[in-house]
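> can't give you the sequence, but here's the structure:
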């Protein structure tokens, strides 16, 4: 082996010179600029979130504000009448009630089922189920109820019922509770319950509703 041959180093180390004052200032300036940009982005995000919250609040106070529906008894028809056995005044009466509903809200109302009750002078005398349906936004719909009234339900008020029928007018109170969902723009769905309370005068000779006063409201 030649002793005069050059020995190559296995690795080399390069020593970087320390940054100059101008380079250090520029580096600090870049860092401050990044922090400033991050702060600006954060403020913009917070502002956008606040604006979105205000928009949703305004939307809730206007579009989502539930306005009370209005109901009216369109027709009532006796579809079944069966006198009871014995000399006493007994009967089974089946009525088909058609109720019109107006929905003033800018959202449709869909319901799966509901219940209606019929009262005579504070006594529950009839119960009916409400079939599933849908009332369009700012539109009208109808509900049909089949209600069976038994004379035995009147109890101690049966003699008074006979007097009212002889006088030609029977006062009744009807209430309904229909739970469902309100659909906003076909995307947002909220649970809601529609209530209706009506005082009805039923005319006996004509077998129709003579007058009615209803109070309706809805609750989210």
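Noted; the coordinates are in hand. Model, not experiment: these values are computed from the prediction. Residues are numbered from 1 along each chain as shown.

> alpha carbons only for contacts and neighbour counts from here, please
Fine.

> residue ranges of the helices in this structure, please?
Here the chain has its helices, by DSSP state H, at 21-62, 158-167.

> those: which one's closest to residue 126?
Nearest of the helices of the chain to residue 126, taken as C-alpha to C-alpha: helix 158-167 at 14.1 Å.

> chain center to the closest one, what's the gap?
Here helix 158-167 is found 41 Å from its chain centre; the criterion is C-alpha atoms, centre = their mean, to the nearest Å.

> likewise stretch 111-119?
Taking the mean of its C-alpha atoms, stretch 111-119 sits 16 Å from the chain's own mean (C-alpha atoms, centre = their mean).

> what comes up buried for that stretch?
With burial defined by 16 or more other C-alpha atoms under 10 Å, the residues of stretch 111-119 counted as buried are 111, 114, 116-119.

> likewise stretch 22-42?
Buried residues in stretch 22-42, counting neighbours by 16+ other C-alpha under 10 Å, are absent.

> center of the chain - which residue?
By C-alpha atoms, centre = their mean, the chain has its centre lying nearest to residue 192, at 2.7 Å.

> putting a second one here so we can go through both:
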């Protein structure tokens, strides 16, 4: 017997074209779904980033007020006549122990500090402190020496009354300008001001009834 080669019928040309169209549509749908997923991921990432930035802006990156505090004032030099009146020509000296607390997540760098001392509204002394830097969440302490001009005290008409009581009522004004810098993103100028009232006991050379109020300008 003669074997005949088996002949397979050819597929119609229309069927091949239909398969190609379906493959093309499927590929387009796959690319479209990938594009939508990619856009969705980008949008979700941007939303999460925006929420994180907002949270940081109101928590960690929010600039908080530095706290200045007058811890102690010490009389280091006071020469008296008859034990009650400051000696003419000899200045009286005070040392103020001042602390600057930085509650921010970045350092607080401040320039020269100034402290002015008043006696019944008249300037009797002034001092300048060196610039410094308070690290994040840390407290910086410094001693400021103030020389009081005794002649300014003696020329004040209230001195006689106060020396009889053995007390010198005084007030001080301190100013600390500085800047808070957070990762070079948030930069804020800050001015810390503090007004204090105190009473110097002439005989014991101690400070009595000290009260302070502070004001911060951002």
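That came in fine, so what should we check first? Since the model is a prediction, treat every value here as computed from it, not as a measurement.

> just the ones of the buried residues of stretch 111-119 of the first structure in strands?
Among these, the residues falling in strands (DSSP state E) are 111, 114, 116-119.

> now those residues in JSON lines, with distance to residue 53 of the first structure?
Output for these, formatted as JSON lines (distance: C-alpha to C-alpha, whole Å):
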{"residue": "111", "distance to residue 53 of the first structure": "30"}
{"residue": "114", "distance to residue 53 of the first structure": "35"}
{"residue": "116", "distance to residue 53 of the first structure": "40"}
{"residue": "117", "distance to residue 53 of the first structure": "42"}
{"residue": "118", "distance to residue 53 of the first structure": "45"}
{"residue": "119", "distance to residue 53 of the first structure": "46"}
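
> which one of those residues sits closest to residue 76 of the first structure?
Using C-alpha to C-alpha, those come closest to residue 76 of the first structure at residue 118, 13.2 Å.

> the closest one and residue 145 touch, don't they?
No: taking contacts as C-alpha atoms under 8 Å, residue 118 of the first structure lies outside contact range of residue 145: 11.5 Å.

> returning to that earlier point: the buried residues of stretch 111-119 of the first structure: which two are farthest apart?
So for these, where distance means C-alpha to C-alpha, the most widely separated pair is 111 and 119, at 23.9 Å.

> contacts only, for residue 78 of the first structure.
93-96, 207 (C-alpha atoms under 8 Å, 6 or more residues apart in numbering).

> any idea how far the closest residue in space to residue 112 of the first structure that isn't next to it in sequence lies from residue 111 of the first structure?
Nearest in space to residue 112 of the first structure, with sequence neighbours left out and distances taken as C-alpha to C-alpha, 6 or more residues apart in numbering, is residue 132 at 4.3 Å. Using C-alpha to C-alpha, to the nearest Å, we find residue 132 of the first structure at a distance of 6 Å from residue 111 of the first structure.

> same check on residue 120 of the first structure?
Distance, residue 120 of the first structure to residue 111 of the first structure, using C-alpha to C-alpha: 27 Å.

> ditto for residue 195 of the first structure
Between residue 195 of the first structure and residue 111 of the first structure the distance is 13 Å, computed by C-alpha to C-alpha.

> one more: residue 172 of the first structure?
According to C-alpha to C-alpha, residue 172 of the first structure and residue 111 of the first structure sit 26 Å apart.

> which parts of the second structure are strands?
Under the criterion DSSP E, strands of the second structure are mapped to 67-77, 80-81, 85-86, 92-101, 108-110, 113-119, 122-129, 132-134, 139-148, 167-182, 186-201, 206-217.

> can you count the residues close to residue 159 of the second structure?
Using other C-alpha atoms under 10 Å, residue 159 of the second structure has 20 other residues around it.

> any idea what it aligns with in the first structure?
Aligned by TM-score structural alignment, residue 159 of the second structure pairs with residue 161 of the first structure.

> burial count for the closest residue in space to its match that isn't next to it in sequence?
Distance criterion C-alpha to C-alpha, 6+ apart; nearest residue to residue 161 of the first structure, sequence neighbours excluded, is residue 170 at 7.2 Å. Neighbourhood size, residue 170 of the first structure [other C-alpha under 10 Å]: 21.

> doesn't residue 203 make contact with residue 170 of the first structure?
Yes: using C-alpha under 8 Å, residue 170 of the first structure is in contact with residue 203, at 6.5 Å.

> returning to what we had before: derive a ChimeraX selection command for the buried subset of the contacts of residue 78 of the first structure.
Only the buried entries of those go into this ChimeraX selection, using 16+ other C-alpha under 10 Å:
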select :93,94,95,96
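
> so what's residue 200 of the second structure up against?
So residue 200 of the second structure contacts 167-170, 206-208 (C-alpha under 8 Å, 6+ apart).

> also residue 63 of the second structure?
Residue 63 of the second structure neighbours (C-alpha under 8 Å, 6+ apart): 104, 180, 188.

> and the gap between the first one and residue 98 of the second structure?
What it means is residue 104 of the second structure. Per C-alpha to C-alpha, residue 104 of the second structure is found 19 Å from residue 98 of the second structure.

> between these two, which one's more packed in?
Neighbour totals were compared for residue 104 of the second structure and residue 98, and residue 104 leads with 23 against 17 (other C-alpha under 10 Å).
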